[in-house]
Structures are given as C-alpha cells and as structure tokens.
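A.B. asks: Just a sequence and a predicted model for now, questions to come.
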Amino acid sequence: MCKDRNHFLFSFVQGRMFFLCLCLLIPTIFASYDNRSDLQKLFKVKKNYEETKENDEKNIVWRDWEQLEKAGKWHKNLIKDWYNRAHKQDDAIANLLQTMIMFDKNGKPHMPNGIHPSEKESAKAESEDKHVYPKADKKRNFAEKVQLWEYGYIPYSINPQFNSTQTKIVQLGMNEFTLKTCIRFVQKDYAAWSYLPHNTYLYFTYGKSCSSYVGRIRSSPQNIELNPTSCFTKRTIVHEIMHALGQVHEQQRKDRDNYITMQWNNIADGRQNQNMEKLAIGSKDRTHYDPSSVLQYGLWAFSTNRGKTMSFHDRKLESLVGSSTGLTHLDVKEITLAYNCAAGCTNKPYCRNGGFVGNGCRCVCPDGLTGSECQDVESDSDCGGVATLGRVGYTDLKSPNFPNRYPVDKKCTAIITAPEGTKIKLEVVESRLNLKKDLQRNACLHWLEVRYVSPEIIGPKFCTPFSPIETEGNTLMIRFDSRFSKDYYPDSNQMFHLRASTGGATAPTGQTGVPPPPPTSFDKICSFDTSESCWMSMSGLHIVQYASRWGMTPSYGARSTPGYAYINSQTSFSIQTPANALDGEYCLSFGFYMQGTTVSIGLHYSGYGSVWHRSNPPGNFWSIVSISLRANQGTVLTIYGQLESSGVIAVDEVRIRSNSCT
C-alpha cells in the first residue's frame, strides 16, 4: 500500500494496414468443447521441441519491443538507431513509436515522425486477399457454429518447399499459442489419430494470398495459404492460425458500431465488401473490443482513395491498431474461453483487474499486474502502487523524486479502482507533464502509458500534456517508463504531476488529495431488504427484496429477512468497501447461502490477499461468518464469489462495526 497519500503511486519515498483471410466459415461463434478426457493420452505421443517445451509464463512477452529492455538485448540509442536505419514499419521500435501520441503547436495529435502504419507488410498482404468458396464445403460455410479442434490439439504439416526462414516464421507463429494458451500443435506424422474424431490437419503451403478457413473443416488437408512475397511475418501467421481456430476479425463483430465508424465511400465494393461487413449470424463478443488485436484490420484496409476505411469513435485508440505482432491479452482470453482451457482446474482463483484463469489453473494477468489474483502491480519498489477511490475523491500521481527531475531506468505501474459504475478522470496538473523527447523526430524517449479502457487493453503513450481522459469503466492503470531509453537523462525541469478523481472532486489550492479522517465509531450494514442502496460498491449481484413472493431459492434472507443479494448464473460478484472508509479494529459479519457443484465465496483483504474462502456448499441453509480484522487508511475489504455451474450464491446482512467480534 502507499505510505504517502499526498505523493501517491509514483513518488513513495520522495495506405492500408492489414489482411483478411479466406473466411470459408463465416460464423464467428465459438462452439464449446468440454470433453478433454483423452487429452493426456494425446500428449504422450512424440512431438517436436515446439510442443514439448513447457508453458513458462515468465517467458511471455506481450509486445515485441519489451524484449529489447531485457538484459543482453538492450543497447544505447535504441530509438535513434531505428531512425538512422531504413525505418522498417514492421520493426519492434516502429510498433512502439506508433502507440505514442504527439501534439503539434496547435494541439493537433499525430504520430512520431517516420511512422506510417499503412506501409506495414500486413497492409501489402491485405491487398492480395481473396475469398474462395469451394463447392465441397459451401454448406459448411454457413453453419450456425464453427467446428473447433477437439482437445485444442492440432495436427499440422509444413510444405517441404518452404525455405528455412519461412519454416522458422511459421514455427514462431505456432509457438505464440503453445506459450500462451492450451492449444498444442503436433506434426501430423506423430499425431494420435486413433483418439481424434477426424483426420484433418493444417497444411501451411504457398498460395496467391494470405488465407485460412475459419474453424476446423471436414476435409483434409486444411490449407493455410501464404504468398511468399508478403505473408511470411509472425503477425500474419498468428492471424491465419487464429482464423483456423475459429476466430474472426474485430471489425466484423456485431458490436463494432459501438467503437468504430465504417467509411463506406472509401471501401472497395462499399457495403458489399465481405471483409468489412458484419457477420450475418453474429459473434460471441465475450471480451471487450480490442483495437490492438492481431485480428483488427488496419484503418486503411481496402481503401480505394488512400482515405481511412474505418475510424474509431475514440481517436486516441487508433494509435494502437497494428502495434501487436502476437496474441494480445484479450486474444488469449477469448481462446481460453472458447477451448475451455481451464476446464480441468479445481478451486479456481478469483482473478481481478481483467485477469482470467488460464490452462495453468492460475490467473493470467494483464502485463504490469501480478499476484495470485492480479491484485498487485509489477513495479520498481520505490514507485507505483494500488489504491481505490470513493464515488467522490481524488489522488495525485507524481514522478519519482518530484518536484525535482525524475531518475532514469525506472518502470512504475499504478492501478486505481473506483466503485462500480463510477468513472475516473485523469488530468495533468498545471501542465506538469514534460518527459524526455527526441525533438528532431518528435518522439517520446520516456513516456506514460494510460490504460483507460481496461487494464486488459494497452493504452496510448504520452510525454507532453494531454486533455483530461475519462475511463470507460471504473479502473485506471498508468505505466511510467524511463528504462527503455535509460541512456538519455531528463532535464532539470522534467517531471509529471497528474490527478485522478471521481465525482468531480478537486483539491484545494496547496493540497493534493488528503482524504478526511474516518469516523471514530463505525457501524454500517447492507441488508438488501429496502430500496436503500448498499454503502459498499457491488458488482455482478442481483437484489431481491421479497424472495418468497417470487418463488426464489432461498425463500428468505440470512436472519429470516425478506431480501438478499444473489447470483444464479455462471458469473462472479464482488462487494467492496470504499477507500479510506476504515481505520482501526473491526468486526465483519455476513450471511451466505451456496447451492451448486462448482461454487466459491471468500474475503479479500488488500495487502494480505484472501483471508477466508469457502468452496463447498454447507447445505440448504444460511451460514453466518464473523471475522475480526485490523484496517488502516486505504485498506479495502472485498467479499467475492464465483458460480461456474447451475446453482445460486446469496449474500445478506453484510455488517462492519467498530471493535473486534465477540
């Protein structure tokens, strides 16, 4: 937790862009596949090194430029050297630079000099895309569900005419899935065919375009065709494999109009362009729209006049399109959900801040977050942190060593959470955002990344003042980096001072968000029996005030009261105390009712983790739990629960009062 609330978080101590594919199976709906009983048998067969290496999560790198920060790969003038070379748009440095938002003298945003996403290799591949519908599989193209690969197990073969470089690129693409998901590839000659209900295998071969079927087809081989002049990049291979797994493009989601506007007058064939149309039968849309996904088309895709073919409602997010060369966090989450990668896990952890349970039965956290529940930040020890805001409140974020110049070789992460339904506004205080820049190229050398959509989705990077930003949800994540260009030292006046606020809160002159002291006596309860709202923030719960009238189970509350809060579908919930509401000795008590085969409920104590947990239903009755605890300013208590089967979890009479339980 932060020890100095005044200096919270960062100062504790002081053309075209992408390609589509051969979408032979138009539906985007992932079928669920739960039967993994023969999975271990399948994995007993001989496999090459790509399949046999363990899924070492510590080796996962979500963005290619982050590799360059690692020991042995970093060197001086990383950004300057890119400008002194051929300005390759597919280079890791280019992917980093394009996520930076710079401003001209009139305040108009633009990318750093020399960055042209429409010139990426993926844009060239996009222009060669074709759709073909073989008669043999035409009926299959319009099936209600795409066919997934049983067990997430995919036999494959690579055209022996591929040269060594082309083969390596294909293997790098497959390795993205092996490392980050439960998908496994095995050479077809070693496949355990007797355990599979099909004889289909992926065949990577030459073609006139970059193309793939969507989902597993009935016939074999199932070709992924690659034009040798434009398709052999890791990004292209990953994109085509994602289609083969059953995924389709972001811009074809049924909810795409909430995020982007299609510029039909600029698009080849206009509304008849089947690469840009919404899919007729819809899409699952289980995860948030991800502008950085490999499945997001470029903003100039299929343009007839060099104009944009799609625009984001939030133009800041356009800097993220095309910046990923591999699977993003949400790409992996979607595959994990579709292929039930965590189906065999017992006592699954409760994952926060966009984390999810992966095939290792642990939380897969967005990069920058860590901990068994993704509750902590990956940050240098003297900066960064975790905090919560109430519905009206604020806190300041300052650079390390503020108000003096910040040090180099720092990487700081901060995450701030507000009550459910509350947005957080981030603004620059007195224009104090002045980080090291390359003035000649108009690029950031040190930067702040602002994730305001969700911790799961990378954010744009800034090194100069920006207009106030409001979060889409109730979470704000900020990352400061002076490590990538640690060979460039800031000037004496370079620092930052930001303010995160909720409910229109502002700091008086000379103050920086010091919260009022908590009351000396405390006794609050959420009974759910009246229309009065609970003083704690709630997420995922339904409230019924007269359960017996509606034939609900249970038919009454924890103390024979008429109402309670509950979930009765496969989802999760949380009840959380506001920040700075508690300071002293307290007794927390609440009633809970659980019914179902895979249910759990627990209590999370910020700074300590889970302090109480129950995963076995006690029976067809209410149970009461009382827990004595010590809280400091900033302590947040969270009652959480998860229901993964049919059943119900109900909570009632949540009470916190001063003094320990007797």
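C.D. replies: Looks like it arrived, so ask away.
A.B. asks: From now on I want contacts and neighbour counts done on CA atoms only, so please keep to that.
C.D. replies: Will do.
A.B. asks: other SSEs contacting the lengthiest helix in the chain?
C.D. replies: Scanning the chain for the helix with the most residues, using DSSP state H, yields helix 164-180. With contacts defined as 3 or more Cα pairs under 8 Å, 6 or more residues apart in numbering; DSSP states H and E, the packing partners of helix 164-180 are helix 49-52, strand 184-187, helix 234-245.
A.B. asks: can you list the residues that contact that helix?
C.D. replies: Helix 164-180 is contacted by residues 50-51, 54-57, 60, 158, 183-185, 232-235, 237-238, 241, 326-327, 332 when judged by Cα atoms under 8 Å, 6 or more residues apart in numbering.
A.B. asks: mind redoing it with 6 Å?
C.D. replies: 55, 183-184, 234, 237-238 (Cα atoms under 6 Å, 6 or more residues apart in numbering).
A.B. asks: would you list every one of the strands in the stretch 551-662 of the chain?
C.D. replies: Remark: strands assigned in the stretch 551-662 of the chain by DSSP state E, counting those that start in this stretch are 564-567, 571-576, 584-596, 599-605, 609-614, 623-631, 637-643, 647-658.
A.B. asks: Can you tell me which of the helices and strands packed on helix 164-180 is most buried?
C.D. replies: Mean neighbour count (mean count of other Cα atoms under 10 Å) peaks for helix 234-245 among those, with a mean of 26.
A.B. asks: take the one below as the second:
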Amino acid sequence: MEASFRARKMGPVNSLPFLALLVILAVVVPALTQEVGVIGRRKDMLKLDELRNQHVVQRSATSEIEDEEEEIDLNLMARMLRKLKQEEDEDEDEDQASDSAKATKGPAVDGEKLIQEALKGNVDPNSEVVNLVESMLVDENFKHNQQPSGIEKIAAKKGKVYGDTHDTHRWTKEQLEELNNNGGRKRNFPRSVTLWDEKIIPYTIADSLANYPRYVDVINKAIKQFDDYTCLKWVPRDSAFNTASYKTYIEFFSESGCWSYVGRVFNDKQQISLQAPFCVTLSTTVHEMAHAIGQLHEQSRGDRDDHVIMKWDNIQGGRDNINMAKDDTHDYNPYDYESVLQYSLTSFSKNGGPSMEFTDPRLNFLADSATGLMFYDIQDITDAYDCTAPCKGPNKDQPLKQCQNGGFVLHTCDCHCPEGLTGTLCETVVTDPVCGQGIIDLGDGESRDITSPYFDFGGPYPTGKKCVWLIKVPAGKHVGMTINEMDLTTTNGACDHWLEIQYNLIGQTGPRRCGKLTAPEQYITSQYGNPEMMLLKFDSAFASTASAGKGFSLTVSTRGTGCLGAPCLRGVCSDTQDGGYLCTCEKGFTGRNCDLYLGTGDILCDFENACLFRNSPSNKYTWTRHTGPTSSTGTGPRSAKSGSYYLYAESSSPVSTGTTFHYVSPYIKAGHRCLTFWYHMYGSDMGSLNVLRNGSQVWTRSGDQGDSWHRADFPVGTAGLKYNVGL
C-alpha cells in the first residue's frame, strides 16, 4: 500500500496529512441592467391583476347578475394582462440571450464544455451549472459517491454562502422574549410576528442601491419571484398600487451586513440591508425578504435534530448564537435542506469547520443551492398567508384542486408541481417516449426493473434524451430502488450524463449519480414528506455531445421501514414481515450488516486496481487516487513508489484545520495479520498519519519526513475479536 500526504495548518495528532492543490479562479460576473419599461409594465400588471380579482369577487357575491358591460371589462383586463405578460417574457428572453452571448463571448457552449469550465472556476459561482456540478456523486477509479474534485472550493464563493455567513437579525423586544422562552410558532413563522395581513408590502430603494442599475435589477428579480409564486405583492410605496391601510414600508439599502427585521414590526419605515456588492445576490435578497414577511431559519425548526447535527464547538458563540437557536414549531411541511432559509454548512464557523451537518450526507450539496424561493418555501408562504383563500369562493365552500404526486395549490388556484411532473393535477410525467412507461404503480411486495434506453441490447444509450419515472407504492410503504449496474459517462471526475434520484422529498433536488458502479447500491425514500413516491430522472441531453456508456439497470420495489438507514454495508437490504431487515451480502462478506470479510489470504491495495479499503461514509473530504507529481513545489511525491498510482488526501480551502480523512477496511476475522504500506510525508506544514485498529491508535507519524517514500510494517491482528483497520 502506498500513500502520499501533505498538510497545511493542520491541528491535532488525530488529523491526517494531505495534499493541497492550487486552483486559480477566474470568475466571470455578467453585468446586470435595468429597463424602466419593465418596471412600469410590472406596475400595470399588478394593478390590472388587483382590479380583476376585486371584480371577480364582486361578481361572485352577486352571481345572479349577468351584465354584458361587466363581462367586456373582465375580458379586456384579461387580454391586457396576457399582452403585458407576453411583452415581459419576451424582454426577459432577450435579456437572457444577450447575457448568455456576453458570458460566452460568442455562440453558447455545449453542456459538456460548460461543466468542464465550471470545474476550472471559469463561470460565475452563482450560476446553475455550479449547482449542477455540486450535486454530482461520481464513481470513477477509486472514488465512490464523491463530488467532482475542487467543486466545493468553487461553490464556497457563491453569494448565498457569503450572505448566510453575514446574515444577522434585528429583533423587537417581544420577539426576543419569545425566542428566549421558546414560544410556539407556525412552521418558521414566530408566534409574536405581525404579518402583512393585506398581502401588500410597499417598498422603496435607497440611493445607496438605487443609483446602481445592476442592484435594482436583482431586487426586481427577487420581487418577481414573490409576485409569480405567492399572493404577496411588493409594490412601490408611492404608487397607486399601494392600497394597504398600514403605513409600514420596506426600504432596501446598503449598510454593514445582510439583515432584516422579522415580520412587520414598525408603523413606518422598516429596513432590509443588502451590503453592496456581496449581499446583493438573488438568493440573499430573497432570504432577507423572507425574514421581512415573517420567516426564520430552517435550522431553527423544532424538528431540526431529526435532520441536522449541530457542531457547537465550531460555531461562533456556541449555543448562544441566536441564528442557530432552536424553537418550538408546528411543522406542517417537511424540513427542507434546499430552502432559501437553510444556512450553508459552514455559516458562522469560527474555525472553518462545519457549523452543522445533515444526517444524510448525500444531500449536503443542497445547503447552498437555493437560487431564491424553492418548492417548499413557496408552500410555506402559501400556507402561512392562506394564499388559496380566494380559490374557495366567497363562502369558503368551494373545494381546492386535489393536486397529486406532491403538488399543491398556488394563489392562482392552479397546482404547482414538482419538477418533472405536469398536468392540471400534476398527474403526468415529462419524459421522452423512448424511455418507456413514466408512471409505475407498485403493489405491496411488488418490484419492477427499469433500464436506460437500449440497455437490454448492450447499449449505448441515446444522447439528447431526458427520461422521468415516477414510482408509487401504497400508503404507509416506502419506495426502494437498487442500482444493479451503472455505466454513465464522466469526464475529469464530473458527470456528462446522470441519474438524478429524488428520494428524500419529491419536490427537492436529488443527488445526480454517474460513473461505473462496482457493487449494487440502494436508496429508499425517507419517512418525511411523501415516502410513497420517488422521482428518477435520466439526463443525456445537457451534455448531448459527450459519448454514451452502456447505461443503467434499476430495480424499484415496495418496501417497509426495516431498511431505512441503509444498514447493509456490503450487500442488499430486504424488509422482513416483522418490520426488520435482512441483508444479502456481496461475495466474500457475511454478518447481519454484511460488514465482516471472510477472506483469509493477503489483502492487496496497490491502487492500480480495486481495493478492499474504502473512504469512510462519514468523510466530508476523501482520499483520492493520483498519478504523477504534486502540483506545488516543496511537497511530494513526484511519482508512485511503484506502478502509476498512489493515494492522497487534499487539504486546500475549504478544508479546515483538524479535518480527518478516514480510509478503512471492513471487519476482518480474528487472527494474526501484518500491515505493510509505504507513505510519503514531505512539506513544512505536515500533519499526522495514524493507523487505528477498532478505533484505537496502533501507529503514528507526524511532521515532515523528507522527500522520499518510507515503509511501515507492524502487526494489526487480534487473537479473539474481529477487527477493522483504518488510516
């Protein structure tokens, strides 16, 4: 076994040394513009929409009157609204096309090239492609379920990460008392908060922002999200659209930090600070506006401990940090890792380490992915402000649409569907005909196979396709999915084509899997949200010019609760009738959880071929297979001890001091064994390398060991107990 290690700013002895790579980021931030005509058109649309709604309510109250003039007025309003909306959409399309041409300095690049540019740091970190790459979990060489190398460093430059880290609150006396007393509240709306009960939020923009068209443009785009998806209307304070009886209004201005009061708290001016330029991003602006309408943070929910592990030792102020305080809540919608109100995982860290972790690390990428109001944010606001009340008629006795498959009714009285679903009631999937049946209903105990197009003929799958499958099982059951085989192409450690698995919440982005799988892998829907549904999405269209692999073979099934938590480490889980589980182990493994290796011969890891050791599932950062010299001077090695490849761990930003990298064996039957490996520890800031047996240290080296490979050889076996070995 060979390994190479280099460290910078390493902390205690139990942290492993690692290799730091230098990445030069050339961030392109396209200019934003403001068009006066667009603002004026939005004002016209708001007024027309308000007049039409008032007219509809009045006519509903006197439905026996059929006045021709009133009918003409309604039709005229509707036509004018459609025309204004069409003009706005056309302007937006032109702006997007112009921005795209400017950003690419020529014809739009294809998806494959765009992904590679994102990996190099040559795109705006706030762009959707960075979110896309961050969601990828890749199997390539010795990597298993790992993000593309370097993407965390690029994603750390997102505006949302900055906004979350510099987010503060202004509190009234009553709100502080409630927080101190942990008073009850609805969802993340505090009990004492005053809402904008007329659903109108007047606003102004101070000169510190208004004098810069690109900042005004961001605010307008944030306002448009509320206009499009909620019943809350942000209107210019001095315009005819401000019909609110209260005098409170919001002033957007630039001061120190990103902050807002929570709810409507004053009788006149109430401020939202967006310190230019770093707080003036779409996600941060929407985040602060969400506070202003009465919402607090996702990680403050009463059920947060079911979803988030707080790292108090890493948090500024520890448990006294009010932004991390937990409160009693009535949680009518599921905890959403993707919420615009969910902090990034290093927010308010005092040492660069994580301030919190998700209980399911496969979903860590969601913490900084919000681009504004997300699916469940919209549902939260709709519920809190009773946005569907007009849809129930003047007597509140008309039923709402019965949206299916995780959809919900918007203020427009139409269903808002999870992405990939469509139809009046979200009853249809958006899929290519070549993909086969899109909705699969399973009975109790039933299973079905799903394959990518042409898989049964040996592949390759066609490019340029998008497939969606909605898997449904009876109420009270879960959807289980096993990836039996997967060969989806990758380039430089990132997906060209992928399978997205929406298993946690039906309306939440799922991890995107790609590469070549060497052993079956299981997913099961969570117990939150809609456990009886799972969405699967195959995409070979985004990077349609990339070559195709064989594809994938999946098995979907109706499952009970026994396999929740994926207990089978090296095998496939099945539910038992008593609510437990049974593991079917991979060849060479046994034990209730398939965690005991049966082999008796030598275990060889030369990193030229597959290795029995694996990165620990608890790793935030992983060991990586590498060939050739390291990328910086004064470190090593220049090559492997023998062969072409060696293993190393990378410690450059955002990796923090004290981070550990674990590379572990399965449990091995009791007996006498020796561990032999070669290591390279060269560099002025070298940390420590430790070998652990069943969690206890049996060997260690620290500091610079010189520019050469060294051999270690010592006993690790036990006489009577099974054991595992970890680096």
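C.D. replies: Arrived safely. All values reported here derive from a predicted model rather than from experimental measurement.
A.B. asks: ok so, going back, now distance to G358 of structure 1 too, for the helices and strands packed on helix 164-180 of structure 1, in CSV please.
C.D. replies: Formatted as CSV, these follow (distance: least, Cα to Cα, whole Å):
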stretch, distance to G358 of structure 1
helix 49-52, 18
strand 184-187, 14
helix 234-245, 17
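A.B. asks: Nearest to K108 of structure 1, out of these?
C.D. replies: Of all these, helix 234-245 sits nearest to K108 of structure 1, with 30.6 Å by Cα to Cα.
A.B. asks: If we ignore the residues flanking it in sequence, what's nearest T627 of structure 2?
C.D. replies: Y645 (4.7 Å; Cα to Cα, 6 or more residues apart in numbering).
A.B. asks: actually V428 of structure 1, not the one I typed
C.D. replies: Once flanking residues are discounted, V428 of structure 1 sits nearest to L498: 4.6 Å by Cα to Cα, 6+ apart.
A.B. asks: so what corresponds to D414 of structure 2 in structure 1?
C.D. replies: The equivalent of D414 of structure 2 in structure 1 is R362 (alignment by TM-score structural alignment).
A.B. asks: Need the counterpart of T482 of structure 2 in structure 1.
C.D. replies: So T482 of structure 2 corresponds to E427, using TM-score structural alignment.
A.B. asks: Quickly note the distance from its match to D129 of structure 1.
C.D. replies: 43 Å (Cα to Cα, to the nearest Å).
A.B. asks: Kindly report the same for P221 of structure 1.
C.D. replies: Applying Cα to Cα, the value for P221 of structure 1 to D129 of structure 1 is 21 Å.
A.B. asks: Show me which of those two is the more surrounded one.
C.D. replies: Remark: of P221 of structure 1 and D129, D129 carries more neighbours, 19 against 16, as counted by other Cα atoms under 10 Å.
A.B. asks: re earlier: would you agree the match of T482 of structure 2 falls within a strand?
C.D. replies: Yes: the assignment for E427 of structure 1, made by DSSP: H, G, I helix; E, B strand; the rest coil, places it in a strand.
A.B. asks: To what extent is it buried, counted in neighbours?
C.D. replies: 19.
A.B. asks: pretty sure it is touching P468, no?
C.D. replies: Yes: under the criterion of Cα atoms under 6 Å, E427 of structure 1 makes contact with P468 at 4.5 Å.
A.B. asks: contacting residues around the alignment partner in structure 2 of I416 of structure 1?
C.D. replies: Using TM-score structural alignment, the partner of I416 of structure 1 in structure 2 is I471. Residues in contact with I471 of structure 2 (Cα under 6 Å, 6+ apart) are 440, 533-534.
A.B. asks: Surely I471 of structure 2 is within a strand?
C.D. replies: Yes: applying three-state DSSP, one finds I471 of structure 2 inside a strand.
A.B. asks: Quick check: it vs D217 of structure 2, distance?
C.D. replies: For I471 of structure 2, the distance to D217 of structure 2 - Cα to Cα - is 41 Å.
A.B. asks: which stretches of structure 1 form helices?
C.D. replies: Ranges of helices in structure 1, per DSSP H, are 39-42, 49-52, 78-84, 92-97, 121-127, 138-141, 164-180, 234-245, 329-338.
A.B. asks: what range in structure 2 matches the last one?
C.D. replies: Which is helix 329-338 of structure 1. On the basis of TM-score structural alignment, helix 329-338 of structure 1 is assigned to residues 375-384 in structure 2.
A.B. asks: mind checking how far the counterpart of K254 of structure 1 in structure 2 is from Q54 of structure 2?
C.D. replies: For K254 of structure 1, the aligned residue in structure 2 is G302 (criterion: TM-score structural alignment). Applying Cα to Cα, the value for G302 of structure 2 to Q54 of structure 2 is 39 Å.
A.B. asks: Which of these two has more residues huddled nearby?
C.D. replies: The residue with more neighbours, out of G302 of structure 2 and Q54, is G302; 21 against 12, by other Cα under 10 Å.
A.B. asks: I figured that one hits H330, correct?
C.D. replies: No: G302 of structure 2 lies out of contact with H330 (Cα under 6 Å); the separation is 7.8 Å.
A.B. asks: hang on, the earlier thing: show me what counts as buried in the longest helix of structure 1.
C.D. replies: Within helix 164-180 of structure 1, the residues that count as buried by 16 or more other Cα atoms under 10 Å are 166-167, 169-180.
A.B. asks: could I get those as CSV with distance to Q89 of structure 1?
C.D. replies: Output for the buried residues of helix 164-180 of structure 1, formatted as CSV (distance: Cα to Cα, whole Å):
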residue, distance to Q89 of structure 1
Q166, 20
T167, 22
I169, 18
V170, 20
Q171, 22
L172, 20
G173, 19
M174, 23
N175, 23
E176, 21
F177, 24
T178, 27
L179, 26
K180, 26
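A.B. asks: now, which of the residues you listed sits nearest S628 of structure 1?
C.D. replies: K180 (40.4 Å).
A.B. asks: picking up where we left off before, in structure 2, what residue corresponds to the residue nearest to V428 of structure 1?
C.D. replies: Under TM-score structural alignment, L498 of structure 1 pairs with L554 in structure 2.
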